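Enquirer: Fold the following and give me the result.
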Amino acid sequence: MAWFVVIAAGLFEVAMAYSLKLSDGFAQPLPSVGFAVFAVLSFGLLAFALKSLDVGTAYAVWTGIGAVGTATLGMLILGEEASVVRIVSIVLIVCGVVGLNLAGGAH
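Expert: Predicted coordinates for the structure are as follows:
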């Protein structure tokens, strides 16, 4: 159950980053409010999950989902460059998070 909460928290982190981009430096009210809501949800869910998970592994999964999701969203929706180096780097982040889980940090 806690891992599903961490995954949801990571997805809210992606929504938070996307809202931050759309807020235009907090000049746009709706995306700015979205940023705040998604930030509270993301951090709140992570805090809840940390009641039963190791902080190092859970935090790595949370940030990994945020980093991979935001970078992918940027390439697919925001027109950011999708170079080989970027894609390989995303794969390396995923491998690192999986490696941490295989190393015994998951319950």
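Enquirer: C-alpha from now on. contacts and neighbour counts both.
Expert: Fine.
Enquirer: In the protein, which residue is most central in space?
Expert: The residue lying closest to the centre of the chain (C-alpha atoms, centre = their mean) is Gly66, at 1.5 Å.
Enquirer: tell me which residues in the helix or strand containing that one are buried?
Expert: Assigned by DSSP states H and E, Gly66 belongs to helix 55-76. For helix 55-76, burial by neighbour count (16 or more other C-alpha atoms under 10 Å) applies to 57-75.
Enquirer: want to put them side by side, so please do this one too:
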Amino acid sequence: MNWIILIIGGLFEVGFTFSLGKAKASTGNTAYLWYSIFVICLITSIYMLMKATETLPLGTAYAVWTGIGAMGTVLLGIVVFQEPATLLRVFFIATLIGSIIGLKAVSPH
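Expert: Predicted structure coming up:
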């Protein structure tokens, strides 16, 4: 169950980086809305990481949480913000996914 909580927390990390990018591109009330979403996602993400580390090893949980956030942020950057999808970027995203799966596989929990 804590792996699911950790994965959802990682997705909220993607949510707070995405909303930060949208807030930066917005003005007025729209920017405040995106900043509000940023704060909600940030608090939720950190809380879920904290809950997951009650039973999962801290180093593994943090690496997976950060990896999900990094991978999701890069993918959203490519899809939503039209950042370049070079061969090397895709390669390193794939190695990051492999590393996350590997950490889960060798975790004792």
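Enquirer: which bit of the second structure covers the helix holding Gly66 of the first structure?
Expert: The aligned range for helix 55-76 of the first structure in the second structure is 58-79, by TM-score structural alignment.
Enquirer: And the contacts of the helix holding Gly66 of the first structure?
Expert: Helix 55-76 of the first structure has contacts (C-alpha atoms under 8 Å, 6 or more residues apart in numbering) with 3, 6-7, 9-11, 13-14, 17-18, 46, 49-50, 80-82, 90, 93-94, 97, 100-101, 105-106.
Enquirer: Emit the PyMOL select command for whichever of those residues are buried.
Expert: The following PyMOL line selects those of those that are buried, judged by 16+ other C-alpha under 10 Å:
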select buried, resi 3+6+7+9+10+11+13+14+17+18+46+49+50+90+93+94+97+100+101
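Enquirer: In strands only, show me the contacts of helix 55-76 of the first structure.
Expert: Among the contacts of helix 55-76 of the first structure, no residue falls in strands (DSSP state E).
Enquirer: Show me the contacts of helix 55-76 of the first structure that map onto helices.
Expert: In helices, defined here by DSSP state H, the members of these are 3, 6-7, 9-11, 13-14, 17-18, 46, 49, 90, 93-94, 97, 100.
Enquirer: ok, back up a step: can you tell me how far the residue nearest to the centre of the first structure is from Glu13 of the first structure?
Expert: In this view, Gly66 of the first structure and Glu13 of the first structure are 5 Å apart by C-alpha to C-alpha, to the nearest Å.
Enquirer: Kindly report the same for Gly74 of the first structure.
Expert: 14 Å.
Enquirer: Ignoring the adjacent residues along the chain, who's closest to Leu33 of the second structure?
Expert: Once flanking residues are discounted, Leu33 of the second structure sits nearest to Ala23: 7.8 Å by C-alpha to C-alpha, 6 or more residues apart in numbering.
Enquirer: Could you check how many residues crowd around that neighbour?
Expert: Using other C-alpha atoms under 10 Å, Ala23 of the second structure has 21 other residues around it.
Enquirer: That one against Tyr35, yeah?
Expert: Yes: using C-alpha atoms under 8 Å, Ala23 of the second structure is in contact with Tyr35, at 6.0 Å.
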